[in-house]
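Pasting the sequence and the predicted model now:
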Amino acid sequence: MRVALIDDGVVPQVVPRLPARNDLCVLEDGTIRQRRQDEPVLTDHGTTSAQILHMYAPEAEICSLRIFSSPKLRASVGQLAAALEWCWREKIPLIHLSLGTTLSSDYELLCPILARLIRGNQMVVAAHSNRDAYTVPACLMGVLGVSADPQMSGYQYAVQDAAGPEQDAAVPEQVQITASSRHALTSPTGRVYETQVTNSYAAPVVTAAVHELLRKSPPLSLTVAEVYEKLAGRQVDISRSRPDFITEAIVYHPSAAPVCQEDLFFTVRAVAHTAAQWRQALREHPGIPTVLLPPATGEGMDAVLDWLHEKQCPGLLCTGPFPAKSGLPPVLLWEEGCRKSFPEYQFPADCASVAITPASQTALHLAKTLQRKFQADGYGCTVVSDLPAAYLYGAAYLYRDETGTPRISTWARHTQTDVWIFCTERKPDCDQSIQIKASGVLILGETETEISQELAKEEVDELYDFLLQS
């Protein structure tokens, strides 16, 4: 079984089972070809990862995709995306990355590719950053993210429950697998040495364990939820603070309440209001997850439960709490209770910020429209809201605990943000430069200016230009 190893290349003389057809380079323009002899492997990072993998899974056929071409181990997100796309096209069942990115802008490019891999039962094992940073892909729901445990050695690993108040403090937020990174290897000169404690060399242990599970099953037959459960030896919650496995969806919407499709974080493939319409949409769009907008009762909920027990279920996002989680098979299921890892956060006092109050669907639409404009101009922009279902629109969820302390979704705490847009009931705890009230008042310092409550495109353009100059 082939295992793709995306790194800086592998020295063939050190790692067995690396035929020339599996020794590839990903160029800066995304082209993939065989690595030439005049393109040496410049560090031992990828080779060491391959050695560890081969030590614990000697039957693995390693396929090396070299994206790093300098000793600094730097590559463009486009090269990583091209490597992952190649793995998807080639139906590689297992993909190993002792690498990742902490740039929030890279998430938008990589998440759709990773979501396809996850839904296609192509396993992705990825090392978490060695810094306390939200790491893509390791922190995504549906990826087997790994961090090193310095107390472990050899072929040891452990699976925690998803991030929450009871999680081991040594496990980074949103990564729930720890493994040994201390391995006794032999250098080409015959010297035996032990690898250092680093997440890069812990991830191959998990890749080896997943390889042993996959090779005993029919190709692409195990879901990532099933793999997590088999690794843990028990039922395990693999939820994250956002449903990263969804980039397109069938919307099952029994109540037919208004939804602004333009602002949703996913592409809508079909909308169904009855159980019969939903079943028809599933037949017409196989392999596409469902977003359930409650209430769904009686026959509608029975249909959802039956579907979750089917092997081909690609995932479900349920707005609101899901009524019957116990007894379900291992599936990709995200519901509001999954938003449980909310660290305390103090927004930078000098951050560029816009507040649109009070929170409403109209206010959130304006926030998303402004966000798209900021992002198109190259700014990192995050929308923060305390509306109950704001996550459907890609907003970071903000709430206050019983002491009034602000807490925010884990991923938003680590994003590199130039502009924060708040769509909340109360004024956020940072120095506001601009405040927009849904009543039709724009506040700049001590000055209030009347604006339209329902802004036309031209008015939004003018408002955006005004914000840039303020």
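Perfect, I can see it now.

can we go C-alpha only for contacts and neighbour counts from here?
Will do.

next SSE after the helix or strand where Ala303 lies?
Applying DSSP states H and E as the criterion places Ala303 in helix 299-308. Downstream of helix 299-308, the next assigned helix or strand under DSSP H and E is strand 316-318.

mind checking how far that following strand is from the chain centre?
Relative to its chain's centre, strand 316-318 lies at 16 Å (C-alpha atoms, centre = their mean, to the nearest Å).

one more structure, for comparison:
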Amino acid sequence: MLIALIDDGIETSFVPSIRVKYDLSVGADGIVNQRAADDRILTDHGTTCARIIAKYAPKAEFCSLRIFQKQELRAACSQLLAAMQWCLAKQIPIVHMSLGSSQPSDFRAIRSIIARMLQQRQIIVAACSNSAAYSMPARLNGVLGVVADKELKDDEYTIMPNTLAGHNLILASSRHELALPTGGAYTTQVTNSYAAPAVTAAVHNILEQSGAFSLSVVQMYAKLSKNKHNMTFSRPDFVEDAVILNPCGYPVLRQHLFFNYLRECTDLSAIRQASELGRNIVYLAPQGQGTSELYEGALLKNNHVMQSLLYAGSLPKGMECMLDNGLVWSENCCTYGKHIPVNQSAEPPVVVNLYGQGLEAVDTLCQLRDLSVADGYQCRGICDYPHSYLYDLEFLPRGISPEAAFSYVSQVYRPDVIISNLQMSGRIAPVDQDSYSVLLGEAGSYESALLLKNVSCLKPG
């Protein structure tokens, strides 16, 4: 079975036993071509990854996509995106990346391609950053992110305890004995790059038995864990090219949606016709109006063609397993704060608390977040306004304290900046001497906030 290996290339003259079907190179212009004879591979990073995979999956066949052209193993994000897009278009069943990006400005484009790959049942294995920084694609929900465990050896791996809820990381051995060309052998170092290949080999061997594209990533995760663990999603990263079903006509900030949407349906007759539904659905469930079963019946009718579902609400019992591939997210998944001890962030981020109500405040939060990311800062937004997760914000549901959510975001993303907008009555954002407060509207509306330090006021218009 074919495995795409995005790295610095595979040197087949060094290891002729490795089968390489495609030997490609991605230029600085993002164009994918056959690797030229004079395009020398300068390190053994990609070759070592391929050797580890081949050791435990001897029937594997490789597609080598060379994006690293220098010994520093650095590439432009456009090269990574071009390689991933090639894998998407060619429908390569397994994609291996012992690499990633920690640049916030890269995340949106990477997530978009990964989502499309997951929807067509491609399995992506990626090494997490050795620095523990938040990186893509490994930390995306739906990607098999891998971390090295020095206690494991050979092809051993185990499911990481779910201490960071929704991030389904796998611990794997990175110590592999490989033959030297001069005779003898050596053991690879403990690093995430050489742990991920052990998982890729396991994925290959499972699909070799069941067939390419026979399993979704959720089903693959269950196989890897021997059905002891279920894959959970803290975020609906797999949503892309979606149809929005909005029977109640809830207002939506379309300019800030984290996903590409094809159209929005508000008419019941259109929603009830399965032929009108797309393969990827974002459903804004009616709240407390007693008619949701009409729309959910249409969803259930269409479940055989649906690839992903974002259920904007609390998913009713009986609908949890409505999709065979398991790419379902709802507000029930927002439990992250319950798993993180409070105040354990090593490097506290700058906190900006935005005081304001309604979609106007959410719009301002998104704009401030986007400006921070454009300036190169790792910035995350926290909001409790309904459906705010549609805008790539960390949603704070009832029952989760702001302190727990801030602690979670600090530990998972290690952001430079957190911007919060808490609108629910009685909720107060954590405040300290290093935090900043931004008042949206007239300052007189926020008498209690005026007692805070570092206060600014933004007026509409």
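Looks like it came in fine. Since we're looking at a predicted model, the values are computed, not measured.

Which residue ranges of the stretch 251-400 of the second structure form helices?
With DSSP state H, counting those that start in this stretch as the criterion, the stretch 251-400 of the second structure has helices at 268-272, 292-301, 358-374.

And for the stretch 101-250 of the second structure?
Taking DSSP H, counting those that start in this stretch to define them, one finds helices in the stretch 101-250 of the second structure at 107-119, 192-210, 217-224.

Leu393 of the second structure: which of those is closest?
helix 107-119 (12.9 Å; C-alpha to C-alpha).

what about that closest one, how far off from the first structure?
Taken over the aligned residues, the distance from helix 107-119 of the second structure to the first structure averages 1.0 Å (mean C-alpha distance after the TM-score superposition for the first structure).

Tell me which other helices or strands that helix touches.
helix 77-90 (3 or more C-alpha pairs under 8 Å, 6 or more residues apart in numbering; DSSP states H and E).

Aligned to Glu331 of the second structure, what sits in the first structure?
Aligned by TM-score structural alignment, Glu331 of the second structure pairs with Glu336 of the first structure.

helices or strands next to the helix holding Ala303 of the first structure in the packing?
Using 3+ C-alpha pairs under 8 Å, 6+ apart: helix 299-308 of the first structure touches helix 275-284.

starting at the chain centroid, how far to stretch 117-134 of the second structure?
Per C-alpha atoms, centre = their mean, the centroid offset for stretch 117-134 of the second structure relative to its chain is 7 Å.

what's near enough to touch Glu299 of the first structure?
Ala275 (C-alpha atoms under 8 Å, 6 or more residues apart in numbering).

need the helices of the stretch 251-400 of the second structure in TSV with distance to Ala75 of the second structure, can you?
What follows is the helices of the stretch 251-400 of the second structure, written out as TSV (distance: least, C-alpha to C-alpha, whole Å):
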stretch	distance to Ala75 of the second structure
helix 268-272	44
helix 292-301	42
helix 358-374	19
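
so of those, which one's packed in deepest?
helix 358-374 (a mean of 18; mean count of other C-alpha atoms under 10 Å).

Once aligned, what mean separation remains between it and the first structure?
Mean deviation for helix 358-374 of the second structure: 3.0 Å (mean C-alpha distance after the TM-score superposition for the first structure).

Let me see the residues that make contact with that helix.
Contacts of helix 358-374 of the second structure (C-alpha under 8 Å, 6+ apart): 104-105, 253, 256, 354-355, 378-381, 383, 385, 388, 391, 419-421, 423, 440.

coming back round to it: so for Gly142 of the second structure, which of the helices of the stretch 251-400 of the second structure sits nearest?
helix 292-301 (22.2 Å).

quick one: that closest one to the first structure mean distance?
Looks like 3.1 Å for helix 292-301 of the second structure (mean C-alpha distance after the TM-score superposition for the first structure).

Hey, what's the angle from that helix to strand 308-312? Just curious.
Here helix 292-301 of the second structure runs at an angle of 170 degrees relative to strand 308-312 (axes from the mean of the first three to the mean of the last three C-alpha atoms, to 10 degrees).
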